[in-house]
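>>> Pasting a predicted model and its sequence here:
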Amino acid sequence: MNVNDPPNSKFTRGEKCIFFHIVLVFVAILIMLIIFIIHLYVVQHTENSTVNTRRSGNKDNIQDYPSIGVVYVDITPIVTICNSLLIRTKWSISPANCVVTRTHPELAFMLMKWRIDYGQDTIYTTNIKRSVPHPHFDKDTFSNNIGLFEHVDTIPLQHLG
């Protein structure tokens, strides 16, 4: 074979590889599109089922998951700080960076305005009695980023949903 002879193929190996990958991606997209269209016609969704992501247990018993609440400062306008999970009737768990913010010296004037709301149909609001961050929480690396809020009022677990 001489250097001046024309190659047997019009495309290089790299060009063939790129073409194969492009074809493969389009075939995969086409397959997923077909599956999605079949899903739309086979599965019957209710009006609110696409945004309903909360699991619920038996309505007569305590639910099988902790209720999600919102921690906020009751000022005008209301300032939402973070979410919390109700783990007992008087205790919630939250990220430690949220828990330590409550006791920051520059925010001391708002200490009594912190609240937690739980519930969907009936909203239960309680003040925060104390906040307990993890003893090894590191604000620089966020390691051990977990803490507790103790409520002033009892939140009934069986009525949340």
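Structure received. Residues are numbered from 1 along each chain as shown.

>>> Every contact and neighbour count from this point should use C-alpha atoms.
Noted.

>>> can you count the residues close to the closest residue to W91 other than its chain neighbours?
Distances taken as CA to CA, 6 or more residues apart in numbering place E150 nearest to W91, at 4.7 Å, with adjacent residues excluded. Other residues near E150 come to 19 when the count uses other CA atoms under 10 Å.

>>> From S84, how far out is E150?
Separation of E150 from S84 (CA to CA, to the nearest Å) stands at 11 Å.

>>> alright, now check it against this:
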Amino acid sequence: MNHRSLKHPNIVRFKEVLLTPTHLAIVMEYAAGGELFHRICSVGRFNEDEARFFFQQLISGVSYCHSMQICHRDLKLENTLLDGSTAPRVKICDFGYSKSEVFHSQPKSTVGTPAYVAPEVLTRKEYDGKLADIWSCGVTLYVMLTGAYPFEDPSDPKNFRKTIAVSN
């Protein structure tokens, strides 16, 4: 479980796992500010200062993950929570698709959210998970500044081709 080893102010804190005969519960830090996605939806888009404020925190958390040899592989506004403070702190969550690079193997599986996924992930070949995370951060910044995804409807197969074309 990759998340358990991460301790950084911009990563939601993993607390414990509870196991009963019928349930498994993972207890995490509470982020009272909700998702960054909902904040964007309520205002449409951020000005440059606000986008920079959140983006710097996001890349600080991602940089820490990468320094710990962990790639997230599903970075998106919906997996970026906010604490409840007046100057909200970003908290990266949902490490379900994360991969540790300690074993020196590159990820091959196509995981992530279509609107945020890097071109090389869509080709179903071996890829660098850290670089795929950086692409997702770029998409996140784009959405913060424009209020729209780079390739319109992310579930439309034509847009997968547009994303893949970026890498050619």
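Here it is on my side, so go on. All values derive from a computational prediction rather than experimental measurement.

>>> Please state their TM-score.
Put the two chains on top of each other and the TM-score (TM-score structural alignment, normalised by the length of the first structure) is 0.24; 76 aligned residues with a CA RMSD of 5.8 Å.

>>> picking that back up, tell me the SS of the residue nearest to W91 of the first structure?
strand (DSSP: H, G, I helix; E, B strand; the rest coil).

>>> pretty sure it is touching R88, no?
No. Taking CA atoms under 8 Å as the definition, E150 of the first structure is not a contact partner of R88, at 9.5 Å.

>>> re the thing from before, which residues are in contact with each of E150 and S84 of the first structure?
Jointly contacting E150 of the first structure and S84 under the rule CA atoms under 8 Å, 6 or more residues apart in numbering are S92.

>>> what's the following helix or strand after the longest helix seen in the second structure?
In the second structure, taking DSSP state H as the definition, the longest helix is helix 48-67. Downstream of helix 48-67 of the second structure, the next assigned helix or strand under DSSP states H and E is strand 70-71.

>>> What is that following strand packed up against?
In this structure, strand 70-71 of the second structure packs against strand 99-100, helix 129-146, with contacts taken as 3 or more CA pairs under 8 Å, 6 or more residues apart in numbering; DSSP states H and E.

>>> Next, format the ones you listed as JSON lines and append distance to G61 of the second structure.
JSON lines is the format used below for these (distance: least, CA to CA, whole Å):
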{"stretch": "strand 99-100", "distance to G61 of the second structure": "15"}
{"stretch": "helix 129-146", "distance to G61 of the second structure": "11"}
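
>>> Just put those in CSV and tack on mean neighbour count.
Converted to CSV, those look like this (neighbours: other CA atoms under 10 Å):
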stretch, mean neighbour count
strand 99-100, 20
helix 129-146, 21
